[in-house]
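Chemist: Got a sequence here, can you model it:
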Amino acid sequence: MMLNYEVVLSKMPLLLQGCLMTLEVSLLALLLGVTTGIIGSLCRLSTNKFLNLLAFLYVWFFRGTPFMVQLFILYFGFPGIGLPMSSMTAGIMGLGLYTGSYITEIIRGSILAVDKGQAEAAESLGMNGPQALWHIIAPQAIKLCIPALVNQFIMTIKNSSIVSLVTISELFHVADRINSSTFRSFEVYTTIAVLYLIMNSVFMILAARLEKRMARS
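Modeler: So this is what the prediction gives:
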């Protein structure tokens, strides 16, 4: 069978709308994930046993179970216990919490990788724990964790395709609808592969520039 990309290109406005929805879901999930990751990493490093255990259980569950299962619990399971939520809320919350569990460990590992002598030097200057963390340790930890965070951000954009299972009209969901009406599977899925590649490439370029700027500073 001859390839025919004209059919798919005629649907490009729909695919671009799907790209915008993908970016919206991904960015909101990243915002939640980074926030959760910062809080989770601080709890994991805390001497408070309850906070430490709570953060450990969060990371253990979300890293140890498939994202699709977590998403289905939120969207299909929670209504069964009287906690219904929209597909958008379930998608963003699920993707954000899943991403946050990985960011928690990335940030925690980066903080632990900073030489302990830095904290001791800050203490000798009269800084307390929070001041040393904010002014001395955190700036160095951020530089260490940027490559891993960039990789996790890219994974979040790719994982956003799974939220199509709860009827969010992101790129993959739109592509599925187009494929159902045109039966041009190869053309449809190779086109969205290129669109995903473009989105992630732009993000990688911006992240590389940020990494270089921070290295100079």
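Chemist: going forward, measure contacts and count neighbours with C-alpha atoms only.
Modeler: Fine.
Chemist: Now do residue 68: how many residues are near it, please.
Modeler: As a burial measure, residue 68 scores 16 neighbours (other Cα atoms under 10 Å).
Chemist: what do you get for the one 5 residues further on?
Modeler: The local packing of residue 73 (other Cα under 10 Å) involves 15 other residues.
Chemist: list the contacts for it?
Modeler: With contacts taken as Cα atoms under 8 Å, 6 or more residues apart in numbering, residue 73 has no neighbouring residues.
Chemist: Can you give me the separation between it and residue 180?
Modeler: Residue 73 sits at a distance of 27 Å from residue 180 (criterion: Cα to Cα, to the nearest Å).
Chemist: ok, now residue 100?
Modeler: 34 Å.
Chemist: Does residue 105 touch residue 43 like I think?
Modeler: No. Residue 105 is beyond contact range of residue 43, at 11.0 Å (criterion: Cα atoms under 8 Å).
Chemist: Which residue lies nearest the spatial centre of this protein?
Modeler: residue 156 (3.7 Å; Cα atoms, centre = their mean).
Chemist: how about the helices in the protein?
Modeler: Using DSSP state H, the helices of the chain run over 5-9, 12-45, 49-64, 67-72, 87-113, 116-124, 129-132, 138-159, 171-182, 185-216.
Chemist: Among those, show me which one is buried the most.
Modeler: Among those, helix 87-113 has the highest mean neighbour count (mean count of other Cα atoms under 10 Å), at a mean of 23.
Chemist: so how far is stretch 105-118 off the chain centroid?
Modeler: Distance, stretch centre to chain centre, for stretch 105-118: 21 Å (Cα atoms, centre = their mean, to the nearest Å).
Chemist: can you check stretch 173-192 too?
Modeler: Put simply, stretch 173-192 sits 25 Å off its chain's centre (Cα atoms, centre = their mean).
Chemist: Figure out the length between the terminal residues of it.
Modeler: End-to-end distance for stretch 173-192, by Cα to Cα: 11 Å.
Chemist: ok, and what's touching that stretch?
Modeler: In contact with stretch 173-192 (Cα under 8 Å, 6+ apart) are residues 3-5, 7-8, 11, 14-15, 18, 161, 164-165, 167, 171-172.
Chemist: run this one through as well so I can compare:
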Amino acid sequence: MTLDFSILLPYIPMLLAGAWFTVKASLCSVVLGSAFGLIVGAIRVVPFAPVRGLAATYIYVIRGTPLLVQLFLIYFGLPSLGINLPAFVAGIIGLGINSSGYVGEIVRGGIEAVPKGQWEASKMLGLSYLKSMRYIILPQAIRSMLPAIGNEFVTLIKESSLLSTLAITELTMAGQQVRSVTYASFETFIAVGIIYLCLTSSTSFALQLLEKRWSTR
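Modeler: Purely as a prediction, here's the structure:
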């Protein structure tokens, strides 16, 4: 079998546009997932057991069900309740919610890694639980959480390929469109895979630089 990648040259702009959309979708999703996951993770360590249980149940359900099912529930299921979301919005919410389950556990682990003496010191200063968390615990926990949250961003770049099931023209869907025109399935998806590899590799490299700068402060 002879591979002919030259057939893809006219469609490179289409693939790059899909890659750019993938980056935007992943970035929006990781911001949403990190914000919500931070809340869920903080709730996981509150002194009130029933509240901790709710957060733990949320994480258990989100991490225990497939992302594709969650996307379908949001995009195809919510209209039956009278809630109609654009495909892009539904996709971002789905990816963000799924990510929040993993970020929540990352946050919990980061908070619990902070020495207990820091909590005791904050109590001696007369700080409330929320102020202790905001000004003392979280700033220290973020250092240990950053690598794992970075890995979650890389994972989201790959998982964003599932947005193609909602007819969103991200990189995978762009690849499918190119394949339908060129009939060059092997060449097309090799190219798509290389683009994903470039995206994840560059993101990992940038995150490593960020971690090094953070650790030197």
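Chemist: quick one: TM-score?
Modeler: Superposed pair, TM-score by TM-score structural alignment, normalised by the length of the first structure: 0.94. Supporting alignment: 217 aligned residues with a Cα RMSD of 1.5 Å.
Chemist: Surely residue 103 of the second structure touches residue 31?
Modeler: No. Contact criterion Cα under 8 Å: residue 103 of the second structure and residue 31 do not qualify, at 10.7 Å.
Chemist: Now which residue in the second structure aligns to the residue nearest to the centre of the first structure?
Modeler: Using TM-score structural alignment, the partner of residue 156 of the first structure in the second structure is residue 156.
Chemist: list the contacts for that match?
Modeler: Neighbouring residues of residue 156 of the second structure by Cα under 8 Å, 6+ apart: 26, 29-30, 95, 99.
Chemist: from these, which two are the most distant?
Modeler: Pairwise distances across the contacts of residue 156 of the second structure (Cα to Cα) peak at 10.3 Å, for the pair 26 and 99.
Chemist: Superpose on the second structure and give me the mean offset of stretch 193-203 of the first structure.
Modeler: Superposed on the second structure, stretch 193-203 of the first structure shows a mean distance to its aligned partners of 1.3 Å (mean Cα distance after the TM-score superposition for the first structure).
Chemist: ok, so what distance separates residue 3 of the first structure from residue 165 of the first structure?
Modeler: 28 Å.
Chemist: Equivalent analysis for residue 116 of the first structure, please.
Modeler: The value you get for residue 116 of the first structure to residue 165 of the first structure, if Cα to Cα is used, is 46 Å.
Chemist: Check residue 49 of the first structure too.
Modeler: Taking Cα to Cα, one finds residue 49 of the first structure at 38 Å from residue 165 of the first structure.
Chemist: Check residue 77 of the first structure too.
Modeler: Between residue 77 of the first structure and residue 165 of the first structure the distance is 14 Å, computed by Cα to Cα.
Chemist: What of residue 153 of the first structure?
Modeler: Distance of residue 153 of the first structure to residue 165 of the first structure, given as Cα to Cα: 21 Å.
Chemist: From what I see, residue 118 of the first structure and residue 138 are in contact.
Modeler: No. Counting by Cα under 8 Å, residue 138 is not a contact partner of residue 118 of the first structure; they are 10.8 Å apart.
Chemist: Pull up the overlap in contacts between the two.
Modeler: Taking Cα under 8 Å, 6+ apart as the contact rule, residue 118 of the first structure and residue 138 touch no residue in common.
Chemist: Tell me who's in contact with residue 20 of the first structure.
Modeler: For residue 20 of the first structure, the contact set (Cα under 8 Å, 6+ apart) comprises residue 170.
Chemist: and the residue nearest to the centre of the first structure, how far is that from residue 35 of the first structure?
Modeler: With distances taken as Cα to Cα, residue 156 of the first structure is found 15 Å from residue 35 of the first structure.
Chemist: now swap in residue 5 of the first structure and tell me
Modeler: For residue 5 of the first structure, the distance to residue 35 of the first structure - Cα to Cα - is 41 Å.
Chemist: From the opening residue of stretch 68-78 of the second structure to its closing one, how far?
Modeler: Its start and end residues considered, stretch 68-78 of the second structure measures 15 Å (Cα to Cα).
Chemist: One more: stretch 64-82 of the second structure?
Modeler: OK, stretch 64-82 of the second structure end separation, Cα to Cα: 27 Å.
Chemist: Can you give the distance from it to the centre of its chain?
Modeler: That offset, for stretch 64-82 of the second structure, works out to 17 Å (Cα atoms, centre = their mean).
Chemist: Which positions in the first structure sit opposite it in the alignment?
Modeler: Under TM-score structural alignment, the match for stretch 64-82 of the second structure is residues 64-82.
Chemist: returning to that earlier point: looking at residue 3 and residue 165 of the first structure, which has the bigger crowd around it?
Modeler: Set residue 3 of the first structure next to residue 165 and count neighbours by other Cα under 10 Å: residue 165 wins out with 16 against 9.
Chemist: Nearest residue to that one in space, please, no chain neighbours.
Modeler: Once flanking residues are discounted, residue 165 of the first structure sits nearest to residue 173: 7.9 Å by Cα to Cα, 6 or more residues apart in numbering.
Chemist: aligned partner of that neighbour in the second structure?
Modeler: Aligned counterpart of residue 173 of the first structure in the second structure: residue 173 (TM-score structural alignment).
Chemist: What's the separation between its match and residue 17 of the second structure?
Modeler: In terms of Cα to Cα, residue 173 of the second structure sits 11 Å off from residue 17 of the second structure.
Chemist: Give the full set of residues in contact with the closest residue in space to residue 114 of the second structure that isn't next to it in sequence.
Modeler: Once flanking residues are discounted, residue 114 of the second structure sits nearest to residue 141: 6.2 Å by Cα to Cα, 6+ apart. Residue 141 of the second structure makes contact with 107, 110-111, 113-114, according to Cα under 8 Å, 6+ apart.
Chemist: Was I right to think residue 214 of the first structure contacts residue 143?
Modeler: Yes. Applying Cα under 8 Å, one finds residue 214 of the first structure in contact with residue 143, separated by 6.8 Å.
Chemist: Right, I'll leave it there.
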